[in-house]
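In: one predicted model, sequence on top.
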Amino acid sequence: MNGTAEPKLPQSDRVRPYASIAVLGAGAWGSALATVARRAGREVRLWGRDAAVIDDINTNNRNEAYLPGIALAPGIRATSDLAEALDGAEAVLLVTPSRTVRQLCAAIAPLIGPGVPVAVCAKGIEEGTGYLMGHIAAEVLGRRPVGVISGPTFADETARGHLTAATVAFNFTYPDRLSPLESAAARLAVSMSTDSFRTYISDDLVGVEVGGAVKNVIAIACGMMTGAGFAENTRAALITRGMDEMKRLAEALGGQRETVTGLSGAGDLTLTCSSESSRNMSLGVQLGAGIPRAQCFDGKPVVVEGEFNAVTVTDLARRVRVSMPICEAVREVLHHGGDLNATFRKLWSSPIQSEPRAMDILLDHPSSWAPLPAQEIKP
């Protein structure tokens, strides 16, 4: 023995993938994940409510309503019958908007076996309870394994087979620690891995979910400043300090700061804050350009998760006494009629802090010593 650690060899041949996966939600991300699972060799059933979408998938192998111009993996069986979709499923992916997760979990609870893992692929925090999506599913589904799939993943790129990476996170039980290759996280990660879709495994469900919820709000902030005429310096500052807000909230809820530096935190935040393909970023850009909310997206009723999350994230942060000034600024503009320029001027002139936090320095910002001229911020 020379004291050098033996190299770790891949153990995928010892992991049992799930043969059959039910994907609940036939929108863009649900269809993309169904395509990933099918490319990985799984039997896939995709459930959705829209009969026209279901027919398009079964007849044409496409979902033109949500993923126009993209061919889905052949062999996906789409249905609007929830029981049919879940019949024989060894694992379930919930890919519906965050506000429907509780209702859908209640609907599937009597239709799946006690050992069937459920991975929530929606990102957000429930109004009132302050629950993350995984906590909602765990409360409703009882002792079934509950996890999430999260990361920097635009649905159209994933469906097209562009190189993509995501995190599969489940809380590890004591038996999972003893036999990690039998854990739901390891089995689902292998089940979803293809040449173009790379998975990572995490046991920090809280940290992964906090990243997914908060990044939507920070993306709106980045969009607002971009739309108002600011450039890369501003966005880099918002991304970096926004990640610090993520870390503090994750830590306060029992998550790990390290998790927030991974795919589900820094990765997802960077992607969402850097492209108008993100509805959150796009909404912010339109608001920053002075377009009234009712006229954004050409007046279409587009659901933007970060708009809802701006309230639920800050409500939760206030409850656990975590300061999240960027998220609070977005909430002020979106939900309390705050002037965008005045709100972000106030954010930029807040007290000077130390980085790292351990220095524990807090100084008045010079701009607070005297009133600033009442004029619009100019980049």
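Out: In hand now; what should we look at?
In: every contact and neighbour count from this point should use C-alpha atoms.
Out: Noted.
In: assign a three-state SS to the residue nearest in space to the middle of the chain, would you?
Out: What sits nearest the mean C-alpha location of the chain, by Cα atoms, centre = their mean, is residue 212, with 3.2 Å. At residue 212, secondary structure determined by DSSP: H, G, I helix; E, B strand; the rest coil is helix.
In: with residue 75 instead?
Out: Per three-state DSSP, residue 75 ends up coil.
In: nearest spatial neighbour of the residue nearest to the centre of the chain, skipping sequence neighbours?
Out: Excluding the flanking residues, the one nearest residue 212 by Cα to Cα, 6 or more residues apart in numbering is residue 123, at 5.3 Å.
In: the one you found: neighbouring residues, count only.
Out: 29 (other Cα atoms under 10 Å).
In: how about the helices in the stretch 251-379 of the chain?
Out: 257-260, 268-272, 279-288, 305-319, 325-335, 340-348 (DSSP state H, counting those that start in this stretch).
In: which helices and strands does the third one pack with?
Out: With contacts defined as 3 or more Cα pairs under 8 Å, 6 or more residues apart in numbering; DSSP states H and E, the packing partners of helix 279-288 are helix 205-227, helix 305-319.
In: structure B:
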Amino acid sequence: MKIGIAGGGAFGAALGVALALDGNDIQLWARDPAAVLEMQTTRSNPKLAGVTLPEKIAISAKLEPLFSCDTILLAIPAQTLPTFLTAHADRLNGKNLVACCKGIDLERMTGPASTIRDLVPGAMPAMLTGPSFAADIARGLPTALTLACADDELGAMLQTALSTTNLRVYRTTDTVGAELGGALKNVMAIASGIAIGAKLGESARAALITRGFPEMQRLALALGAQPDTLSGLSGFGDLVLTCTSDQSRNYRYGLALGAGADFDQNTTVEGAATARAVRRLAEELDIDMPICTVVADLTENKTDVATALNTLLSRPLKEE
């Protein structure tokens, strides 16, 4: 099967490696011609150290080869996904479009699959999410993901197409739950990083993860998610992974915030924008989301770590 991948970063390239080694022909598109040339000549991606790109991955900076594929994985940051979809809506009509990013669009307040549905009505939207790091996928380490697609027949087809020996894909029709689980866990990862960066200890991080999960559930249920989805791979599974590993960019960003250290501004941190979107949604829906609100304020320099922690620790005591 020929599968297109839009996005030549670590995650897009890692998915390409896994699928190519399973026998699929992969058409990988990256917007930077210099990066494409490097991948073509060295058969490596600088963000995936020690991983060889199989010959079954064709790499191009031109969009025409990508648009020749019926199924396209969109490994593009959530905040830039709308721009890509709008610019190429006509060429993407009729395609199976699988979002591989996690976040909430600040302008539309929608998750990736919903953004596809709204901006390319003629496409079939889906979302691939769950606890995974690009390096693990590229190295062939066992990984389990969720494929969310409202059309269960199409979901079953994509589940088969995207599963490999070491990449197990489970499916759901609850795209809203999968979107929100993947987006909200990034906010909690920032909070967890802040706790460790500020030297509050492992117990504080455990408390944040435990209290953060109900926040995720409250918003997801209010927006129509199924209760069980957040307890699965795309919610709780991804939450545990990103809140406990420095492979997570959101967690590392939180570490820097907590320690008062600099952070590479060129690194995509989806949780920062998501926190601001969640704060707005929480206000509109009158939902109590203190951790997400504090993280949003910290990312905009509206508060400092000491004040933010005092805000959380001074909340009223109540039954769990």
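Out: Thanks, I have the structure now. Model, not experiment: these values are computed from the prediction.
In: ok, back up a step: the helices of the stretch 251-379 of structure 1: which one's closest to residue 159 of structure 1?
Out: Nearest of these to residue 159 of structure 1, taken as Cα to Cα: helix 268-272 at 16.6 Å.
In: show me what counts as buried in the closest one.
Out: Across helix 268-272 of structure 1, burial judged by 16 or more other Cα atoms under 10 Å covers 268-272.
In: that helix vs structure 2, average offset?
Out: On superposition with structure 2, the mean distance recorded for helix 268-272 of structure 1 (mean Cα distance after the TM-score superposition for structure 1) is 0.7 Å.
In: CSV for the helices of the stretch 251-379 of structure 1, including distance to residue 193 of structure 1?
Out: CSV is the format used below for the helices of the stretch 251-379 of structure 1 (distance: least, Cα to Cα, whole Å):
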stretch, distance to residue 193 of structure 1
helix 257-260, 21
helix 268-272, 19
helix 279-288, 27
helix 305-319, 27
helix 325-335, 34
helix 340-348, 42
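In: just tell me which of those helices ends up closest to residue 137 of structure 1.
Out: So among the helices of the stretch 251-379 of structure 1, helix 305-319 is nearest, using Cα to Cα, at 17.4 Å.
In: that closest one aligns to what range in structure 2?
Out: Under TM-score structural alignment, helix 305-319 of structure 1 corresponds to residues 270-284 of structure 2.
In: please apply the same query to stretch 145-158 of structure 1.
Out: Aligning stretch 145-158 of structure 1 against structure 2 (TM-score structural alignment) gives residues 124-137.
In: all helices for the stretch 1-150 of structure 2, in order.
Out: 10-21, 33-42, 64-67, 81-87, 89-92, 112-119, 134-138.
In: how far does the last one sit from the chain's center?
Out: Averaged C-alpha coordinates place helix 134-138 of structure 2 at 14 Å from its chain's average position (Cα atoms, centre = their mean, to the nearest Å).
In: can you point out the buried residues in that helix?
Out: For helix 134-138 of structure 2, using 16+ other Cα under 10 Å, the buried residues are 134-135, 137-138.
In: what lines up with residue 90 of structure 2 in structure 1?
Out: In structure 1, the residue matched to residue 90 of structure 2 (TM-score structural alignment) is residue 110.
In: same question, residue 51 of structure 2
Out: That one, residue 51 of structure 2, aligns with residue 70 by TM-score structural alignment.
In: that older thread, reformat the buried residues of helix 268-272 of structure 1 as CSV; add distance to residue 176 of structure 1.
Out: Formatted as CSV, the buried residues of helix 268-272 of structure 1 follow (distance: Cα to Cα, whole Å):
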residue, distance to residue 176 of structure 1
268, 27
269, 30
270, 32
271, 32
272, 33
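In: out of these, who's nearest residue 231 of structure 1?
Out: residue 270 (15.1 Å).
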